[in-house]
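**Student:** Here is a sequence together with a model predicted from it:
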Amino acid sequence: MTLKRMDNVGIVVEDLDRAVDFFVELGLELEGRATIEGEWAGRVTGLGDQHVEVAMVRTQDGHSRLELSRFLRPAVIADHRRAPVNALGYLRVMFAVDDLDDTLARLGKHGAELVGEVVDYQGVYRLCYIRGPEGLLIGLAQELS
């Protein structure tokens, strides 16, 4: 059996509209929005009775997706958004961009904050981490040629 692809990465947010706006500004495209509820959904997640608003955003090449979710029921029970970069578990999502400075300027208007500084990685990439909406950790990389 062969793995076909990684379908998406799920991110839980409080403000779905703000998160969608941020990722669209980054360059992802809104694929669709839906409300998910019902007994079947609770069987998949193990949460029982749930009601979730979701938005799927994808990269322009169509190969990568983020599923942004806002739980209406049950209530969110943990918050890992401000964990430091050496915390166990999922860390961040990294995006390749054409122009890092322009991307930082555009995302700054949506509240993005630089975590450390922009660095040159061996003359191959300019890299940085930012905190996006609700403190989500996002990596940005500009390939140098």
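**Tutor:** That came in fine, so what should we check first? Numbers count the residues shown, from 1 in each chain.
**Student:** CA atoms for contacts and neighbours, from now on please.
**Tutor:** Will do.
**Student:** and residue 91, what helix or strand is that in?
**Tutor:** Taking DSSP states H and E as the definition, one finds residue 91 inside no helix or strand.
**Student:** Looks like it contacts residue 137 (just checking).
**Tutor:** Yes: using C-alpha atoms under 8 Å, residue 91 is in contact with residue 137, at 7.1 Å.
**Student:** ok, and here's another one to check against it:
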Amino acid sequence: MANNKLLRMDNVGIVVESMEESIAFFEEIGLKLEGRTTVEGEWAGRVTGLGTQCVEIAMMATPDGHSRLELSRFLTPPAVSDHRDAPVNALGYLRVMFTVADIDELVARLMKHGAQLVGEVVQYEQAYRLCYIRGKDGLLIGLAEQLGQH
């Protein structure tokens, strides 16, 4: 048996259409832009299997510093498929879930950025209020407000 243990999860990667709108959307949720860069060249394409590529990347961090989203916008080669309209029971990665202090206030702010509720804000027992939203760029985001924690 190999002596290999998981150290941490570094980030979740999300391919976006509009980098500026996506950064603004995730900043509205409360993530902080850590940095932006462009990754290009044959070496990067060897990792992704896409060959020569040019990708704009923005790294967004949660306030506690433990979780990150890596937003990517492919300049070359261009995006070839679009899963943003897939229903929540489609196979593959579903969504990113954030715990927030005030779900109603945040949903109202995100709707000003073009977000839409997928269903409705629902209370689960006396523990959480939960909802799914789609951002303007079509990304599916989960929000959870833990009750009794204010």
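**Tutor:** Thanks, I have the structure now. Computed from a prediction, not measured in an experiment: that's the story for all the values here.
**Student:** Can you pull the TM-score for these?
**Tutor:** Scored against TM-score structural alignment, normalised by the length of the first structure, the superposed chains reach a TM-score of 0.98; 145 aligned residues with a C-alpha RMSD of 0.6 Å.
**Student:** returning to what we had before: okay, residue 91 and residue 137 of the first structure: which has more neighbours?
**Tutor:** A direct count of neighbours by other C-alpha atoms under 10 Å for residue 91 of the first structure and residue 137 places residue 137 higher, at 24 against 17.
**Student:** To which residue of the second structure is that one aligned?
**Tutor:** Alignment note: residue 137 of the first structure maps to residue 140 in the second structure; criterion TM-score structural alignment.
**Student:** quick one: contacts for its match?
**Tutor:** By C-alpha atoms under 8 Å, 6 or more residues apart in numbering, the residues touching residue 140 of the second structure are 84, 94-96, 132-134.
**Student:** Pull out the buried members of those.
**Tutor:** For the contacts of residue 140 of the second structure, a neighbour count by 16 or more other C-alpha atoms under 10 Å gives the buried set as 94, 132-134.
**Student:** Relative to residue 73 of the second structure, which of these is nearest.
**Tutor:** Using C-alpha to C-alpha, residue 134 comes nearest to residue 73 of the second structure of those, at 18.3 Å.
**Student:** Name the nearest residue to the closest one, ignoring sequence neighbours.
**Tutor:** Using C-alpha to C-alpha, 6 or more residues apart in numbering and skipping residues adjacent in sequence, the residue nearest residue 134 of the second structure is residue 140, 4.6 Å away.
**Student:** for residue 120 of the first structure, same thing?
**Tutor:** Counting by C-alpha to C-alpha, 6+ apart, the nearest residue to residue 120 of the first structure once its immediate chain neighbours are dropped is residue 126, at 4.6 Å.
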